[in-house]
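Participant: Predicted coordinates and the sequence they were generated for:
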Amino acid sequence: MGNPSTALGKRKSTRPIILSSDEEGTNKARKNEDSNSTFKDATLRKSHRVSSEKRFTKLARLNSVNDVLTGRSKTSRPLHSIALHSAASLLLLRDHLLAWYDKVKNIRGMPWRKDYDSRLSGEAQSQRAYEVLVSEIMLQQTQITTVIPYYNRWMDAFPTVKALSKATIEDVNQRWKGLGYYSRAARLLAAAQKVVEELDGRFPHTAASMEKQLPGVGRYTAGAVCSIVFNERSPAVDGNVQRLLSRLLAIHAPLKGSNAKAPLEAIWKAAYDLVAGTDRAGAFNQALIELGSTVCKPTNPTCGACPLIQGCTAYQLSEGIVVERAEKDTDIEDLCTMCEPFPDTSSVVTRYPMKIEKKKAREESCAVSVIKYRTNQDRWFLLIRRPEKGL
């Protein structure tokens, strides 16, 4: 059978162990201490693991963001921080832009382009405002080379805002003939009549008041006129500046349509931040327009000639340069919600601004009746003026 004590020693005893009150308290304390120690160790391990995971996730997210933005990743959704679209990196380059503009401003021979002069009288300022307003409205939808001869002939016919205000719509349309979009001429006439008849021949000095008071004058035109003529620090964002800033800030979002509000406001805010810190507001706005028109072109931009290349986010990303501002997307609240996925993995400056799929032109059918009266010497046609709105 063997030794009974040895056999019993290998067997678990079912006999209850009775402890004194002192021993029981000591054991409970020891168990609590062991439990607390285990909890602390587990908490530290968890904290270390979470901290490591955060660091790894942050690093992975940063690498992923820059891989996506520089085209090294096949992921087409450009997740990044809203800080990527800040104009802060451009603020120190404003003097570079103005120095570049001073060298090129007279190359294209625009007769309306003159330096700001603070010594002009109120009457002379209004004359300058009239000249700039005419040029800006003519330049809508029309190339500069086409506008210059039309502008010169217009100023010969209507040299002052008062002279224009006395003209008829037939006179105005005759001088406008060939420029197209005749509604622009009608708006210009209406604005001149408002200035002469209600504003004592003087143009408003601020963009907000000009946009509010003059018919046919929008946000861009008001900002351009008031910055150029009155040196008001108001932004002027036309199509060229939209394209330029969308690249400088790497904004890949629609600039037209129902989803364009947020990206356009971001561009206008950047334009305001840039012009707000300069003493040459008009020259600065014209420099942005000139740069977008001649250097940062829709296709084949000449990036090497750009005075803002050091602050251009699109150029940096196209060259595979990591943009440190993308690292700030540590919180979900900081992520950009404007930008749309890229259509491919290529990384080029011209992917900005976002390409918009053009809608097919609407086709309509209509019947036209031509009434002609003919004599031996002449032919006469019956004409009816088109409505103010609609087709």
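Facilitator: Okay, I see it.
Participant: From now on I want contacts and neighbour counts done on CA atoms only, so please keep to that.
Facilitator: Noted.
Participant: Surely residue 243 is in contact with residue 352?
Facilitator: Yes: taking Cα atoms under 8 Å as the contact criterion, residue 243 and residue 352 are neighbours in contact, 7.1 Å apart.
Participant: For the chain, which segments are assigned as strands?
Facilitator: Along the chain, counting by DSSP state E, strands occupy 372-374, 379-381.
Participant: ok, and the closest non-adjacent residue to the residue positioned nearest the centre of the chain?
Facilitator: A centroid search over the chain (Cα atoms, centre = their mean) returns residue 267, at 2.4 Å, as the residue closest to the centre. Spatial nearest neighbour of residue 267, chain neighbours left out: residue 245 (6.4 Å); criterion: Cα to Cα, 6 or more residues apart in numbering.
Participant: put this beside the first:
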Amino acid sequence: MGYSSAKPSLNNCSEPEQVVRLRAQLLEWYGRMGRDLPWRRTRDPYAIWISEIMLQQTQVKTVLPYYQRWLAALPTVAALAAAELEAVLKLWEGLGYYTRARNLHKAAQVIVKEHGGVFPETAQQLQQALPGIGRSTAGAIASSAFGRCEAILDANARRVLGRLFAVGDPPARAEAKLWEISQRLVDPQAPHNFNQALMDLGATVCTARSPLCLLCPWQVDCLGRRSGDPTHFPVRPARAVRSEIAGVSVAIECQGKFLLVRRPERGLLAGLWEFPFVESVGGGEPEETVRVAFGNRLESLERLGQVEHEFTHRHLTAQVLRAQWIAAPAALPKVFDCREHTWQPPECWLKFPMPGYVHKICKLLKEALPKVSVD
């Protein structure tokens, strides 16, 4: 790029004048432009923790209604610890990455049982004591709830700091440098505001593809901007190859009730409920796939359509069939009998926590079968 020879060392970040200036510029910008978000109006570590976990790989606009509903239903860490996992997953339904919800539930029980309901206050203590809390999340909670001078390095902060100091190292090597920069820069007098400002700057100005450099409080110091292509920094990890999942979801009816099965406790969509799903092998017809899985237990197979759903690194395509169960309700194939299952009428389906693709199937069933109500 014809720029590397002018690139300064990271020691520049430790120069007192520059550090003081960068802190002041960012905090002044945040005072004018910072977003008014509900978790910024509290110092309750529980509420802040919930927001930070929800915000992992999820946009603020998506999180807001979930956050409000969650706190209305489970206002304290004790309430979360005492809740049934099923209720927790139902509240989380639609946010994705369901392991986050399961870890919230586990961590709440740890806080209540082992810490007397009191949150650890330092980032290190939070990481060591609670499942599902990484270094950046721990820093955000400790700085926001307890005023600790702890650094963060979420995706937004990583992008801002990587551009500010033109960190062009491969991702694995860049990580240590970026953490060092973040820790040097965080304002010990206002760590909460500084970290929140850093996240806001990345979310609203220093965006991934089209940074608004002229609106940035750090534009004069930004080495990425001086390079002529700030989007070059930091170097992004290679994208994971997206895998395809293809199969058949079959809505099996027996005396007005339909079979729901619970997914295994580990893996994709762990612990959520779905209609029996059978992965296709060799591209066979959906009816044949279902007959192989269920033998002679089904009749009146009817195609209702197809649903598709995007996960982070997976794309699911499900052919949807309806069928009548003609065996005894307990005579399930082993693959489903070994999983928790239940027969439920359509009006009860939505009481169960389900992934997004199953909600699409419910909608398809409602459209195809007018007498079926899933409201």
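Facilitator: Great, that's in hand. Just so it is clear, the structure is predicted and the values come from calculations on it, not from any experiment.
Participant: quick one: TM-score?
Facilitator: Between these two chains, after superposing, the TM-score reads 0.66 (TM-score structural alignment, normalised by the length of the second structure); 266 aligned residues with a Cα RMSD of 2.2 Å.
Participant: Now the strands of the first structure in a markdown table, please, with extra columns for mean neighbour count.
Facilitator: As requested, those are exported to a markdown table (neighbours: other Cα atoms under 10 Å):
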| stretch | mean neighbour count |
| --- | --- |
| strand 372-374 | 9 |
| strand 379-381 | 10 |
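Participant: wait, which of these is closest to residue 109 of the first structure?
Facilitator: Minimum separation from residue 109 of the first structure across the strands of the first structure (Cα to Cα) falls at strand 379-381, 42.3 Å.
Participant: Which part of the second structure matches that closest one?
Facilitator: Residues 257-259 of the second structure are where strand 379-381 of the first structure lands when matched by TM-score structural alignment.
Participant: Helices of the first structure, residue ranges please.
Facilitator: Here the first structure has its helices, by DSSP state H, at 4-9, 21-70, 94-104, 122-139, 144-157, 161-165, 169-176, 183-198, 207-213, 219-230, 239-248, 261-275, 281-294, 313-318.
Participant: could the ones you listed be laid out in JSON lines, adding distance to residue 255 of the first structure?
Facilitator: What follows is the helices of the first structure, written out as JSON lines (distance: least, Cα to Cα, whole Å):
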{"stretch": "helix 4-9", "distance to residue 255 of the first structure": "86"}
{"stretch": "helix 21-70", "distance to residue 255 of the first structure": "19"}
{"stretch": "helix 94-104", "distance to residue 255 of the first structure": "24"}
{"stretch": "helix 122-139", "distance to residue 255 of the first structure": "20"}
{"stretch": "helix 144-157", "distance to residue 255 of the first structure": "23"}
{"stretch": "helix 161-165", "distance to residue 255 of the first structure": "34"}
{"stretch": "helix 169-176", "distance to residue 255 of the first structure": "30"}
{"stretch": "helix 183-198", "distance to residue 255 of the first structure": "23"}
{"stretch": "helix 207-213", "distance to residue 255 of the first structure": "21"}
{"stretch": "helix 219-230", "distance to residue 255 of the first structure": "15"}
{"stretch": "helix 239-248", "distance to residue 255 of the first structure": "8"}
{"stretch": "helix 261-275", "distance to residue 255 of the first structure": "6"}
{"stretch": "helix 281-294", "distance to residue 255 of the first structure": "16"}
{"stretch": "helix 313-318", "distance to residue 255 of the first structure": "17"}
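Participant: Go through those and pick out the most buried.
Facilitator: Using mean count of other Cα atoms under 10 Å, the stretch among those with the largest mean neighbour count is helix 219-230, at a mean of 25.
Participant: Am I right that residue 299 of the second structure is in contact with residue 291?
Facilitator: No: with contacts defined as Cα under 8 Å, residue 299 of the second structure does not count as touching residue 291, sitting 9.3 Å away.
Participant: quick one: residue 272 of the first structure and residue 234 touch, right?
Facilitator: Yes: if you go by Cα under 8 Å, residue 272 of the first structure and residue 234 touch, sitting 6.5 Å apart.
Participant: Spatially nearest residue to residue 298 of the first structure, not counting backbone neighbours?
Facilitator: Taking Cα to Cα, 6+ apart, and ignoring the residues beside it in sequence, residue 298 of the first structure has residue 350 as its nearest neighbour in space, at 6.9 Å.
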